[in-house]
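1. structure, please.
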Amino acid sequence: MLHEQGVEKTTLADIARAADVPVGNVYYYFKSKDQLVEAAITTHAHHLDTMVAALDQLPTPQDRLKALVGGWVDQRDVAARYGCPTGTLAVELDKRDDGLDRAIADVIRALLDWTERQFTEMGRDDARELAVALIAAYQGISLLTNTFRDPELMAAEGRRLERWIDALS
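-> Here you go, the predicted structure:
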């Protein structure tokens, strides 16, 4: 709901309706919308940890990075409708003055750090810059894919990023 409607438009009653539970049940677990947003950020972090653990099973950093890109491409229809779940949440929370923007930034920083480690394993001295470029390319194409409601933009950028990763090794 937060991804589809945004934080400001989503109410706890919306969450209850979507979960098909009485609104009192939602208030039992989340006293405020901010607590719900904190739970969403924790969920984003958990999904990232799970994804990274799966990617870390692949044999080479190039394989890991290309699988990361492939995962983004696999979610292109969601990006076309709503944008990147983490990126759109980060943009929305940045407009508030409650510290939740720093919490979602930590999730993005964890992905950036993991990506940097992959480029470091590839022997790249410019690993941080490459990691920023990769994450920025994804966030940018997520925005364009959403703006134009065109999942093929994400697929085309995914192919370009895979060629770029191969060229770096």
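2. drop to CA atoms for contacts and neighbour counts, all remaining ones
-> OK.
3. what's the neighbour count on the closest residue to Leu36 other than its chain neighbours?
-> Excluding the flanking residues, the one nearest Leu36 by C-alpha to C-alpha, 6 or more residues apart in numbering is Phe30, at 5.8 Å. Residues lying near Phe30 (other C-alpha atoms under 10 Å) number 16.
4. same question, Ala54
-> Neighbour count of Ala54, defined by other C-alpha under 10 Å: 12.
5. so Leu111 makes contact with His47?
-> No. Assessed by C-alpha atoms under 8 Å, Leu111 is found out of contact with His47, at 11.0 Å.
6. quickly note the distance from His46 to Trp164.
-> Distance of His46 to Trp164, given as C-alpha to C-alpha, to the nearest Å: 28 Å.
7. pick out whichever of Leu111 and His47 has more residues nearby.
-> Using other C-alpha under 10 Å as the criterion, Leu111 and His47 rank with Leu111 on top: 18 against 13.
8. can you tell me the closest non-neighbouring residue to that one?
-> Nearest non-adjacent residue to Leu111, counting by C-alpha to C-alpha, 6+ apart: Leu48, 7.3 Å away.
9. secondary structure element for the one you found?
-> Element membership for Leu48 (DSSP states H and E) is helix 33-55.
10. buried set for that helix?
-> 36-37, 40-41, 44-45, 48, 52, 55 (16 or more other C-alpha atoms under 10 Å).
11. quick one: list the elements packing against that helix.
-> Packing partners of helix 33-55 (3 or more C-alpha pairs under 8 Å, 6 or more residues apart in numbering; DSSP states H and E): helix 61-74, helix 100-121.
12. output the contacting helices and strands for the last one.
-> Packing partners of helix 100-121 (3+ C-alpha pairs under 8 Å, 6+ apart): helix 33-55, helix 61-74, helix 85-94, helix 127-148.
13. now the other sequence, so there's something to compare against:
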Amino acid sequence: MTDSKSQVGAKIGKRERLIDAAMRVFYEQGIEKTTIADIAAAADVPVGNVYYYFKTKDQFIEAVVAGHAEVLARTVAELEPLPGPAERLRAMIRGWVEQRETAARFGCPFGTLATELDKRADGFRGEPARVMGLLVDWARGQFAELGRPDAAELAIAFVAAYQGISVLTNTFRDPGLMVTEGARLERWIDELAGS
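-> Now for the predicted structure:
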């Protein structure tokens, strides 16, 4: 007889593997080019088993969008103990710069997904905008904590700078662009913080 707890654990593990694989394959290939069989292969799950967890590609997309929100939430939680908003903003920038090689190949993990989903007639029900809004809201909070009355505008500029440099880094396949822009953004944060 099998232990039902271990069966539940196996199901959670397999589902998580499928979501992680979908995040990676959608990022590297794009949604339109990706098949459920591609995701199954990347997760090392028999394609017939996939349908137990996900019946459609849209269900994968929902899970991937939620996965990106979770990644952002974890990132923000890891930055929270830093002493102040300028340090948190600079740490976010450094995290982006650390991903420069991947950005040079594929762009921003969530920005590329959001752009692709926006091309759909339903825009995926605004979910990409909601998740991108989480980053904008976090940045607005950091700038507000710096005492900036223009925190909302600065938050948009902060996220736009990252999204823009991700596109350029990817277009020119030049990770150095991300390094240069990261340094400029850090100087900008220092100026805004009066450092």
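14. any chance you could compute the TM-score here?
-> Once superposed, chain against chain, the TM-score is 0.98 (TM-score structural alignment, normalised by the length of the first structure); 169 aligned residues with a C-alpha RMSD of 0.8 Å.
15. still on that earlier bit, let me have the buried residues of helix 33-55 of the first structure in TSV, extended by distance to Arg96 of the first structure.
-> Formatted as TSV, the buried residues of helix 33-55 of the first structure follow (distance: C-alpha to C-alpha, whole Å):
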residue	distance to Arg96 of the first structure
Leu36	15
Val37	12
Ala40	16
Ile41	15
His44	19
Ala45	20
Leu48	24
Val52	29
Leu55	33
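16. who does the longest helix belonging to the second structure touch, helix- and strand-wise?
-> The longest helix of the second structure (DSSP state H) is helix 4-29. Contact partners of helix 4-29 of the second structure among helices and strands, from 3+ C-alpha pairs under 8 Å, 6+ apart: helix 36-43, helix 57-79, helix 109-118.
17. switch to 7 Å and redo it
-> Packed against helix 4-29 of the second structure by the contact rule (3 or more C-alpha pairs under 7 Å, 6 or more residues apart in numbering; DSSP states H and E) you find helix 36-43, helix 57-79.
18. Glu181 of the second structure -> the first structure?
-> Matched to the first structure by TM-score structural alignment, Glu181 of the second structure sits across from Glu157.
19. rewinding a little: what span of the second structure lines up against the helix holding Leu48 of the first structure?
-> Under TM-score structural alignment, helix 33-55 of the first structure corresponds to residues 57-79 of the second structure.
20. give me the mean deviation of that stretch from the first structure.
-> Here the mean offset of stretch 57-79 of the second structure against the first structure after fitting is 0.4 Å, by mean C-alpha distance after the TM-score superposition for the first structure.
21. just how off-centre is that stretch within its chain?
-> 7 Å (C-alpha atoms, centre = their mean, to the nearest Å).
22. try stretch 175-193 of the second structure
-> Distance, centroid of stretch 175-193 of the second structure to centroid of chain: 20 Å (C-alpha atoms, centre = their mean).
23. how about residues contacting that stretch?
-> Contacts with stretch 175-193 of the second structure, where a contact means C-alpha atoms under 7 Å, 6 or more residues apart in numbering, come from 86, 90, 93-94, 97, 100-101, 104, 146, 165, 169.
24. same thing but 6 Å
-> 90, 93, 97, 100-101, 104, 169 (C-alpha atoms under 6 Å, 6 or more residues apart in numbering).
25. and the residue nearest to Ala67 of the first structure when sequence neighbours are not counted, how far is that from Gln62 of the first structure?
-> The shortest distance from Ala67 of the first structure to any non-neighbouring residue, by C-alpha to C-alpha, 6+ apart, is to Leu55 (7.0 Å). The gap separating Leu55 of the first structure from Gln62 of the first structure is 11 Å, by C-alpha to C-alpha.
26. isn't the residue nearest to Ala67 of the first structure right up against Leu65?
-> No. Look at Leu55 of the first structure against Leu65 with C-alpha atoms under 6 Å: they stay out of range, at 8.2 Å.
27. now which residue in the second structure aligns to Ala16 of the first structure?
-> Counting by TM-score structural alignment, Ala16 of the first structure lines up with Ala40 in the second structure.
28. now do the same contact list for its match.
-> Val47.
29. quick one: neighbours of Thr120 of the first structure, just the number.
-> 17.
30. before we move on, what about Gly182 of the second structure?
-> If we define neighbours as other C-alpha under 10 Å, then Gly182 of the second structure has 23 of them.
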